[in-house]
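J.: pasting the sequence and the predicted model now:
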Amino acid sequence: MQLKGSHRFPASAHTIFNMLMDADTLAKITPGVSTLEATGEDTYKAIANVKLGPVSGSFSGDLEVADKVAPQSFLLKIKQNSKIGNVSANVQIGLQEVGPEETELSFDGKANLSGLLARTGQRVLSGVANTLTKQFFQALEDELSQTRQHPA
C-alpha cells in the first residue's frame, strides 16, 4: 500500500523536526499509540491499538528513525505485529520551509501488510490510512498551538 501526502504547519522546520524526534510528543500525536518506549538511540518499542475498517487489533513492534538530516528529512522504519496481521513500512519524511514560520511536511513510503489486514481490501485500508494521517497532522497542529501558548 502506497503512503503519500503533505501538510503545511505554522512553524519552522527546526521546530517540527525537534517535535518529531521527541518520543513523548510522538507518542502523544500518533493515532492509536499507547506506548512508545526508547530501546536505543532512535529505536523504539511501540504498542498501538488501531481500528482498520471492520477489523481492529493491538499492534506491537519496533519503530526506528534512520537517515536523519536535521531539520530536512528522516526515514521511519516500522514493523508491527498483531493477531490480525503484520505491517512493515518504510516512510520518507521531508520538511521544507516555504516561508518564515511555515513548513511543509511531506511523506512518501510503502506499507506491506500480511494476514487479515492484507485481505481487508485496498479501498478500506486507503481510507483508514487517510483518516489516521489527518488525525496525526491535526494532533501535531494542536501540539504546536499548546507549545506556543505554554513555552517550556
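T.: Done, it's in. Numbering: from 1, shown residues only.

J.: CA atoms for contacts and neighbours, from now on please.
T.: Noted.

J.: for the spatially most distant residue from the centre of the chain, what are its contacts?
T.: The outermost residue of the chain, judged by C-alpha distance from the chain's mean C-alpha position using CA atoms, centre = their mean, is Pro100 at 24.6 Å. Listed by CA atoms under 8 Å, 6 or more residues apart in numbering, the contact partners of Pro100 are 11-12.

J.: included below, for side-by-side comparison, is a second structure:
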Amino acid sequence: MKMEDSQRIEAPRETVWAALNDADVLKACIPGCEELVKHSDTEMEAKVLLKVGPVKAKFGGKVTLEDLIPPESYRIVGEGSGGVAGFAKGGAVVRLEEDGPDATILHYDVDAQIGGKIAQLGSRLIDSTSKRLAGEFFKTFGETVAPSQSEDEADEDQAEGKKGWLSGMFGKKDTAAEEDA
C-alpha cells in the first residue's frame, strides 16, 4: 500500500518538528493509541487498538526514526503485529516545508505491507481505512499543534466579555426587559 499527501499546519516548522518528536502529542493524535513509549530520540514502542472492517485487533509495534535532518525531515520505519489479525511493516518519509513564518506544510509518503487476516479484507477496505486513519491523525495533530483561529478568537472574546450570537440574543431580551421595567 502506498499513500502520499500533505497538510498545512498553522505553526512554525520548529513547533511542528518538536510535536512530531513528542511522544505525548503523538499518543494523543494516533487513532486508537493506548500506549506510546519513547525509548530514545530515535526509538519508540506503541500499542494501538484498530478496527479494519470486521477485524478488530491490538497491535504492538516498534518505530525507528532514521535519516533525521532537524527540523526538515526524517524517515519512520516500523513494524507491528496484531496476533492472528496480521502484521504491518513499512515506512514513511516525513518532510516539513516552511510556508511563511507561521505555517508549515507537512508532506508524507507512506509505503507499507500488511499480511494475515487483515490482508484478506481487500485493498479497497484497507486503503480507505488507512486514509481515514491518516486523516484523523493529521486533523488531530493540526488542532493540537496549532489550535484554530476560531478557538483562539472565541477564547479572546470570552476573556474580553464578548458574547456569542446565542447569548447575544438572550442579552438583548434581558436589555429590552430592563427597558420595559
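T.: Thanks, I have the structure now. Quantities reported herein were computed from a predicted structural model and do not represent experimental measurements.

J.: TM-score of the superposed pair?
T.: After superposition, the two chains reach a TM-score of 0.92 (TM-score structural alignment, normalised by the length of structure 1), with 150 aligned residues with a CA RMSD of 1.8 Å.

J.: before we move on, back to that, mind checking how far the residue farthest from the centre of structure 1 is from Gly127 of structure 1?
T.: 33 Å (CA to CA, to the nearest Å).

J.: thinking again about what came up before, any idea how far Met19 of structure 1 is from the residue farthest from the centre of structure 1?
T.: Taken as CA to CA, the span from Pro100 of structure 1 to Met19 of structure 1 is 18 Å.

J.: against structure 2, where does stretch 23-42 of structure 1 fall?
T.: Following TM-score structural alignment, the aligned partner range for stretch 23-42 of structure 1 in structure 2 is 23-42.

J.: Ala92 of structure 2: neighbour count?
T.: Ala92 of structure 2 sits with 20 neighbouring residues when counted by other CA atoms under 10 Å.

J.: any idea which element the residue most central in space within structure 2 lies in?
T.: The residue at the geometric middle of structure 2, judged as the C-alpha nearest the mean C-alpha position with CA atoms, centre = their mean, is Phe137 (2.6 Å). Phe137 of structure 2 belongs to helix 123-145 when elements are defined using DSSP states H and E.

J.: just to revisit the earlier point, what about the residue farthest from the centre of structure 1, distance to Phe9 of structure 1?
T.: 11 Å.

J.: the helix or strand containing Leu106 of structure 2 vs structure 1, mean deviation?
T.: Counting by DSSP H and E, the element that carries Leu106 of structure 2 is strand 104-115. When structure 1 is superposed, strand 104-115 of structure 2 averages 0.8 Å from its matched positions, counting by mean CA distance after the TM-score superposition for structure 1.

J.: for that strand, name the packing helices and strands.
T.: strand 2-9, strand 87-98 (3 or more CA pairs under 8 Å, 6 or more residues apart in numbering; DSSP states H and E).
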